[in-house]
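Q: Next one to model:
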Amino acid sequence: MAQLEYRLLDEENGFPALYGYEQIQKEEIIARCLCDYFIKEGIVYELTSSAKEESLQVIYVKKVEDKPHPQTPGQIKGMGFILLELREFQEEADSYPIMKTLEFGNMQDLLLYAVSLYINFQDSEWEKTSFEIDEDREIFCLYLKQSVKEEGVK
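A: As a prediction, this is how the structure comes out:
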């Protein structure tokens, strides 16, 4: 087990701590460091960097928006598995359709998706645009757009 802290990227105020996790699996810390966005208490944060401080992993974030996150609720929480939504990214959209929800029994399977730039899904190649953790819904989300070379193929 390890320790993780999210800090606001605000040098003037000494990088204030936002959230801390005293007992967290190292694989989950890795997944969180790979995320582009972090959602908690309805606030969307963008990850800017991370740092290692002795026994503490730190993730620096900046606030993207204060309004409630527009995504629909995820599946039932607390069922003992890790959830990943595959969502179709569309420029300027207010919400992104869920194409599929995957369930994993371990964090390593999630990490294989998180580190991949391309995902073969629905007989097409999809390109990752971003990866996020939505703590409010206890789910990870992978945003995908159809790969350029696949767009002409229907």
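Q: contacts and neighbour counts: CA atoms only from here.
A: Will do.
Q: Next, the contact list for Ser95, please.
A: 70-71 (CA atoms under 8 Å, 6 or more residues apart in numbering).
Q: quick one: it from Ile82, how far?
A: Ser95 is 22 Å from Ile82, where distance means CA to CA, to the nearest Å.
Q: Same question for Phe15.
A: Note on Phe15: its distance to Ile82, by CA to CA, is 30 Å.
Q: One more, so I can put them side by side:
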Amino acid sequence: MATLEYRLDEPERDHPVLLTYEDIDEDEISTRFICDYLVTEDRVYERTVTASGDRGFIIFVRLADDEQVWDPDGIPHPTWTGIRLEIRQFSEDAAYYPVLETLHCQTQTELRLYLQGEILYRGGKEWRKTSAEVDENRKVFVLYVEAADD
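A: Presented below is the predicted three-dimensional model:
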């Protein structure tokens, strides 16, 4: 088990700590390293850089001013088993990204295989990954995709 910190990428403020996870599994840390965005409370943060060292692991983030939180109240106690992955259709001009499919992965490795892929084949279509996020409010990972023929 390891320690993971999310820190604001603000060197002038000595990179203040946003979140700390003690005794987190290294598989989950590597999954979080892949995610482009973090949703927590009423804010969305964009990953700028990741770091590994003697004291643990760090994901540096900056506030993503152009992104909105869908459900700041969240889900305090999920009713599903496994790790939930929503696949959502991304569109540059959309205010809402519809869910194409919800998957339940049994391991972090299975989840990472979806998040790391650049192309996704689902429902007889080819989709291109645009980004990935971890939504702490809703206890889900989200993979954003757009139709490859767009």
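Q: now the helices: where do they sit in the first structure?
A: Assigned by DSSP state H, the helices in the first structure fall at 26-34, 107-114, 148-151.
Q: Grab the nearest non-local neighbour of Arg47 of the second structure.
A: Val61 (4.4 Å; CA to CA, 6 or more residues apart in numbering).
Q: any idea how far that neighbour is from Asp150 of the second structure?
A: Between Val61 of the second structure and Asp150 of the second structure the distance is 30 Å, computed by CA to CA.
Q: Look at these two and report which has more neighbours.
A: Using other CA atoms under 10 Å as the criterion, Val61 of the second structure and Asp150 rank with Val61 on top: 23 against 6.
Q: Counting neighbours, what do you get for the counterpart of Tyr121 of the second structure in the first structure?
A: Matched to the first structure by TM-score structural alignment, Tyr121 of the second structure sits across from Asn120. Asn120 of the first structure has 11 neighbouring residues, counting by other CA under 10 Å.
Q: So Asn120 of the first structure sits against Leu144, correct?
A: No: Asn120 of the first structure sits out of contact with Leu144 when judged by CA atoms under 8 Å, with a separation of 10.5 Å.
Q: list residues touching both of the two?
A: Listed as contacting both Asn120 of the first structure and Leu144 by CA under 8 Å, 6+ apart are Trp126.
Q: what ranges do the strands span in the first structure?
A: Secondary structure of the first structure, counting by DSSP state E: strands at 2-8, 17-24, 37-40, 43-53, 56-65, 82-88, 98-104, 118-121, 124-134, 139-146.
Q: The first one: how far from the chain's middle?
A: Looking back up the chat, that one is strand 2-8 of the first structure. Put simply, strand 2-8 of the first structure sits 15 Å off its chain's centre (CA atoms, centre = their mean, to the nearest Å).
Q: For that strand, which residues meet the burial criterion?
A: Neighbour-count burial for strand 2-8 of the first structure flags 3-8 (criterion: 16 or more other CA atoms under 10 Å).
Q: and which of the residues you listed is nearest Asp66 of the first structure?
A: Of all the buried residues of strand 2-8 of the first structure, the one sitting nearest Asp66 of the first structure is Leu8; the distance, using CA to CA, is 14.0 Å.
Q: The closest one: what's it in contact with?
A: If a contact means CA under 8 Å, 6+ apart, then Leu8 of the first structure has 15-18, 60-63 as its contacts.
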